[in-house]
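J.: Okay, structure incoming, though there's no sequence with it:
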């Protein structure tokens, strides 16, 4: 029976919604009163018709002549000829509208970090944006750091006056209609400038006496590495270690000038040069200050310098600041003759230091410059 129904339905492909199937079975004989049918057929009780019995025994008998119109009827009562239904689906041949145009991507400032700057060194970089409709226009939305400017093409130029992380409030607009905008705060890292701090001159070297002095540096990123520049030399008998300490014994008369190179530990590293000098002096039995200058310092950075002497009985020295004032944040060890601390403000500070032994004393005026 299932094969027969399939055969009757085979000519009809339904693509319209909510259709009913009503085949015309009038060509088949009616069942008798007891529901019986001739041999080879069986009674379909719902239609009271004898339909061919097939399936197990082989192919079905198609029965009487085929019906010309399968009689497929829509729910609305309108008949649809089976031969005119499009088996290809509901698409009536209209072109696909496709996905709506999403337009250009959203406008945004590039998050790539700006190239680093170094304080007091001329700087130039260019901001970038993405998305929207180029070309872009850049503007500052607030106060820029001292020494820094921004033009409408995104060029950041100038000379930063201090180290640290500087904030640049920026807005970018594009050529869309209406105009798109994106804003943000970009960070410009400014590295502290590396300098050779001296002292200049270095402490005098007493003839034929053990000598010790330290070269200092400020800025950059410690620890520092020191070396003599090519074709430079110290007074004979003295050597410079990588940590900046000069030691040895010399008898080379006069003043010797030389250039040192200091390199910091930043990435990428900074390297700078400085010219220093050492002068030979005669040794005496009485206490004598060999230090004729002190190294420069930097606001917020640790500072330490030991004043050098010769002669006298060092363990009995009495040190003091006689005139002037030390920089704020700098202290003086009156037992060891050491200036130390962390300066809090920058300028030149002049003061006089005295050292007293049992039998003699000496004094020297110094200017300590703080960047």
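T.: Okay, I see it. Every value quoted in this text rests on a predicted model; they were computed, and no experiment measured them. Numbering: from 1, shown residues only.
J.: alpha carbons only for contacts and neighbour counts from here, please
T.: Will do.
J.: what's the distance between residue 109 and residue 168?
T.: Going from residue 109 to residue 168 by C-alpha to C-alpha, to the nearest Å gives 12 Å.
J.: sorry, that was for residue 258
T.: Computed as C-alpha to C-alpha, the residue 258 to residue 168 distance reads 42 Å.
J.: And those two? Which one has more around it.
T.: The residue with more neighbours, out of residue 258 and residue 168, is residue 168; 21 against 16, by other C-alpha atoms under 10 Å.
J.: next, the one to line up against it:
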């Protein structure tokens, strides 16, 4: 599966500092020192509907991570998946009388268009669950053969008790885990499971549903968590720098994925930091496909909204915060974009070197994009009030905003 085209990242003088970011597993800030190649895995979409603002906010956060690392003169090895076979996709296809594979391809193509418009840097590998199945099957077989998995009526489940570190990603107790498991795709009440929290690794073929050859597992399809584990281990290996996604993935998805990988390899941890973006609400409720309370990026673009304004609307909120999308949020972003573009269109302006450093410092400090925006606002205000004599300053600001914030002025 191919990703989307990369926008050029302007080169800036000097370099930024190492990223300090919140790690869900420890509950505090950690400073990452990735070495010459920073490694990041971000969980992708289940493509049964278009990209909404909640998606965009999550991918914007991890785009900033890439930009901070690139500014430290590192390479970035970024991997993202597409869950292109799963219950929600199959249910939507059946509801609408569509072929599930065609629906997945259509929505994945639209996601690529949205990411391109928003200037999100693409992953090096963009892998669908279906194409990962040949790598998933041997992992499930290994877990079964080593006693970390078991069969139940043809399905294969992972035993959470096989990983002594289970629970260290989310920090939740068993009762909270059980509630979330039921809400987020698990089946804690299924009779016969060794532990209610045990997640499915391989689902035996069901009538009327797609299935693949699972060798000794029989025909079926993979569970949700093992999909990402197979892709991450294949392309990044253990101990990569960041496992990322929305905060609703901390449990069960990232918790279970970490345990799968740790049981398979005997190594800990799977990722050095588990980084989670907040949820975006609309009309007082979390924006989600299941509720249908969505603001689609593609719809905003069709209505003539500049993608740079959409991105500024996202950047105005700290990535870890839960926030609400409103018409006023978008109006504020459109106005800010207009002021910034007017300011950099002038032939000269106030010196900009300190501003570049302010943006760098804000982003290196747990991706504090709102602080970076305020710093650009201050430079813009000085430009509006008295201008300046530095002929290169507007160009410096324009390149810095593009390189570090992904906003083309």
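T.: Received, thanks. Here the structure is a predicted model, which is why all the values come from computation and not from measurement.
J.: TM-score them against each other, please.
T.: Laid over one another, the chains give 0.23 as their TM-score (TM-score structural alignment, normalised by the length of the first structure), with 144 aligned residues with a C-alpha RMSD of 7.0 Å.
J.: isn't residue 400 of the second structure right next to residue 356, touching?
T.: Yes. Judged on C-alpha atoms under 8 Å, residue 400 of the second structure makes contact with residue 356 at a distance of 6.3 Å.
J.: With neighbour numbers in mind, choose between the two.
T.: Neighbours were tallied for residue 400 of the second structure and for residue 356 using other C-alpha under 10 Å; the higher tally belongs to residue 400 (27 against 23).
J.: Assumed that one was part of a helix.
T.: Yes. Judged by DSSP: H, G, I helix; E, B strand; the rest coil, residue 400 of the second structure forms part of a helix.
J.: distance of it from residue 341 of the second structure?
T.: Distance, residue 400 of the second structure to residue 341 of the second structure, by C-alpha to C-alpha: 13 Å.
J.: and if you look at residue 257 of the second structure?
T.: 44 Å.
J.: Quick check on those two: which one has the bigger neighbour count.
T.: Using other C-alpha under 10 Å, the more surrounded residue of residue 257 of the second structure and residue 341 is residue 257, with 25 against 15.
J.: helix or strand right after the helix or strand hosting that one?
T.: Element membership for residue 257 of the second structure, per DSSP states H and E: helix 255-265. Using DSSP H and E, the helix or strand that follows helix 255-265 of the second structure in sequence is strand 271-277.
J.: where exactly do the strands run in the stretch 301-409 of the second structure?
T.: With strands called from DSSP state E, counting those that start in this stretch, the stretch 301-409 of the second structure shows them at 323-324.
J.: where exactly do the helices run in it?
T.: 307-315, 327-344, 353-364, 369-386, 393-405 (DSSP state H, counting those that start in this stretch).
J.: Same list (these) but as TSV, adding distance to residue 264 of the second structure.
T.: TSV is the format used below for the helices of the stretch 301-409 of the second structure (distance: least, C-alpha to C-alpha, whole Å):
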stretch	distance to residue 264 of the second structure
helix 307-315	38
helix 327-344	45
helix 353-364	33
helix 369-386	37
helix 393-405	37
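J.: So which of those helices is nearest residue 272 of the second structure?
T.: Closest approach to residue 272 of the second structure among those (C-alpha to C-alpha): helix 353-364, 16.8 Å.
J.: gap between residue 44 of the first structure and residue 9 of the first structure?
T.: Counting by C-alpha to C-alpha, the gap from residue 44 of the first structure to residue 9 of the first structure is 17 Å.
J.: And residue 340 of the first structure, by the same measure?
T.: For residue 340 of the first structure, the distance to residue 9 of the first structure equals 105 Å [C-alpha to C-alpha].
J.: Could you do residue 324 of the first structure as well?
T.: In this view, residue 324 of the first structure and residue 9 of the first structure are 116 Å apart by C-alpha to C-alpha.
J.: again with residue 330 of the first structure
T.: Taken as C-alpha to C-alpha, the span from residue 330 of the first structure to residue 9 of the first structure is 105 Å.
J.: likewise residue 183 of the first structure?
T.: Separation of residue 183 of the first structure from residue 9 of the first structure (C-alpha to C-alpha): 67 Å.
J.: Ok, residue 331 of the first structure next?
T.: According to C-alpha to C-alpha, residue 331 of the first structure and residue 9 of the first structure sit 108 Å apart.
J.: Likewise for residue 338 of the first structure?
T.: Plainly put, residue 338 of the first structure is 111 Å away from residue 9 of the first structure if you go by C-alpha to C-alpha.
J.: Over to residue 310 of the first structure?
T.: Counting by C-alpha to C-alpha, the separation of residue 310 of the first structure from residue 9 of the first structure is 122 Å.
J.: between these two, who's got more neighbours?
T.: The neighbour comparison of residue 310 of the first structure against residue 9 (other C-alpha under 10 Å) goes to residue 310, with 22 against 17.
J.: thought the more buried one was touching residue 211?
T.: No. Contact criterion C-alpha under 8 Å: residue 310 of the first structure and residue 211 do not qualify, at 9.5 Å.
J.: now the closest residue in space to residue 318 of the first structure that isn't next to it in sequence: how far from residue 362 of the first structure?
T.: Of all residues not flanking residue 318 of the first structure in the chain, residue 356 sits nearest, at 5.1 Å (C-alpha to C-alpha, 6 or more residues apart in numbering). Counting by C-alpha to C-alpha, the gap from residue 356 of the first structure to residue 362 of the first structure is 7 Å.
J.: And residue 369 of the first structure, by the same measure?
T.: Residue 369 of the first structure sits 23 Å away from residue 362 of the first structure, going by C-alpha to C-alpha.
J.: Also residue 279 of the first structure?
T.: Relative to residue 362 of the first structure, and taking C-alpha to C-alpha, residue 279 of the first structure is found at 18 Å.
J.: go on, residue 304 of the first structure?
T.: Residue 304 of the first structure is 21 Å from residue 362 of the first structure, by C-alpha to C-alpha.
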